[in-house]
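A.B. asks: what follows is a protein structure lacking sequence information:
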């Protein structure tokens, strides 16, 4: 999958996402773009955006976007590397879908998924992954 690291994500995380094409704002020349503009740039060029901005789903209109999103509970590189398996598993599950989603992971390893192609879609629980640990 083509994965884009949001500006709030540490760049070395790309090394923990083996098997995926990973890019980030500096590499694309998009540093400093606001969320709405950044999403428009990312959409169509990437399959998934990885972010720790838990508010993005409330600040931006995501319905109808041709982009999936994974929201993780931290942007701490040590925690993210230690939990790379959970992120990779989630990426693999998203790749198998025929629609766009937002998946939110929490510190306990719980994951919720909401479709972005259905107005008013409710979140469903995915199987848990190993809990995020520091």
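C.D. replies: Cool, got the structure. Source: prediction; values computed, not measured.
A.B. asks: please make it C-alpha for all contacts and neighbour counts, starting now.
C.D. replies: Will do.
A.B. asks: the strands in the protein, which residues?
C.D. replies: Ranges of strands in the chain, per DSSP state E, are 2-5, 21-24, 48-51, 68-71, 101-105, 111-115, 124-126.
A.B. asks: export those strands to TSV and tack on mean neighbour count and distance to residue 60?
C.D. replies: Listed next are those as TSV, based on neighbours: other Cα atoms under 10 Å; distance: least, Cα to Cα, whole Å:
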stretch	mean neighbour count	distance to residue 60
strand 2-5	21	17
strand 21-24	18	19
strand 48-51	23	13
strand 68-71	24	12
strand 101-105	24	12
strand 111-115	20	15
strand 124-126	13	20
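A.B. asks: Serialize the ones you listed to JSON lines and add fields for distance to residue 61.
C.D. replies: Putting the strands of the chain into JSON lines (distance: least, Cα to Cα, whole Å) gives the following:
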{"stretch": "strand 2-5", "distance to residue 61": "18"}
{"stretch": "strand 21-24", "distance to residue 61": "21"}
{"stretch": "strand 48-51", "distance to residue 61": "15"}
{"stretch": "strand 68-71", "distance to residue 61": "12"}
{"stretch": "strand 101-105", "distance to residue 61": "12"}
{"stretch": "strand 111-115", "distance to residue 61": "13"}
{"stretch": "strand 124-126", "distance to residue 61": "19"}
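A.B. asks: below is an additional structure, to be compared with the one above:
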């Protein structure tokens, strides 16, 4: 899967998703913008969106297995929030 990180997503997360390609043509957006669904019209899009509820790399690092699982099953057009404690 081709993955796009937004500016708030910690770059070290890329190493945890080594089975996927982070490149320039995208199937999945990983973002930390929890207001995205309120700011954008998300209907009819093909890109999947995975929202992480924090920008803190130490906290995200603790849930990389959950992120990997979410990435493995997310489909085009899906919207999913992953709560990061």
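C.D. replies: Good, I have the coordinates. What you see is a predicted model; the values in this text were computed from it and never measured.
A.B. asks: care to give me the TM-score?
C.D. replies: Once superposed, chain against chain, the TM-score is 0.89 (TM-score structural alignment, normalised by the length of the second structure); 85 aligned residues with a Cα RMSD of 1.4 Å.
A.B. asks: tell me which of the strands of the first structure lies nearest to residue 79 of the first structure.
C.D. replies: Each of the strands of the first structure has some distance to residue 79 of the first structure by Cα to Cα; the shortest is strand 101-105, at 12.9 Å.
A.B. asks: just give the nearest non-adjacent residue to the counterpart of residue 81 of the second structure in the first structure, would you?
C.D. replies: Matched to the first structure by TM-score structural alignment, residue 81 of the second structure sits across from residue 104. Distances taken as Cα to Cα, 6 or more residues apart in numbering put residue 71 closest to residue 104 of the first structure, at 4.7 Å, once the chain neighbours are dropped.
A.B. asks: ditto for residue 100 of the first structure
C.D. replies: Residue 100 of the first structure's closest residue in space is residue 68 (Cα to Cα, 6+ apart), at 4.8 Å.
A.B. asks: what residues are up against the spatially most central residue of the second structure?
C.D. replies: Closest residue to the average C-alpha location of the second structure: residue 30 at 2.1 Å, with Cα atoms, centre = their mean. When the contact criterion is Cα atoms under 8 Å, 6 or more residues apart in numbering, the partners of residue 30 of the second structure are 3, 4, 5, 6, 9, 49, 50, 51, 52.
A.B. asks: next one: it from residue 18 of the second structure, what distance?
C.D. replies: 15 Å (Cα to Cα, to the nearest Å).
A.B. asks: got it, and residue 32 of the second structure?
C.D. replies: Separation of residue 32 of the second structure from residue 18 of the second structure (Cα to Cα): 20 Å.
A.B. asks: mind checking which of the two has more residues around it?
C.D. replies: residue 32 (22 against 10; other Cα atoms under 10 Å).
A.B. asks: got a list of what the equivalent of the more buried one over in the first structure touches?
C.D. replies: Structural correspondence for residue 32 of the second structure with respect to the first structure (TM-score structural alignment): residue 52. Applying Cα under 8 Å, 6+ apart to residue 52 of the first structure gives the contacts 8, 9, 71, 72, 73, 74, 75.
A.B. asks: check contacts around the counterpart of residue 72 of the first structure in the second structure.
C.D. replies: In the second structure, the residue paired with residue 72 of the first structure according to TM-score structural alignment is residue 52. Contact analysis of residue 52 of the second structure by Cα under 8 Å, 6+ apart lists 30, 31, 32, 33, 34, 81, 82, 83, 84.
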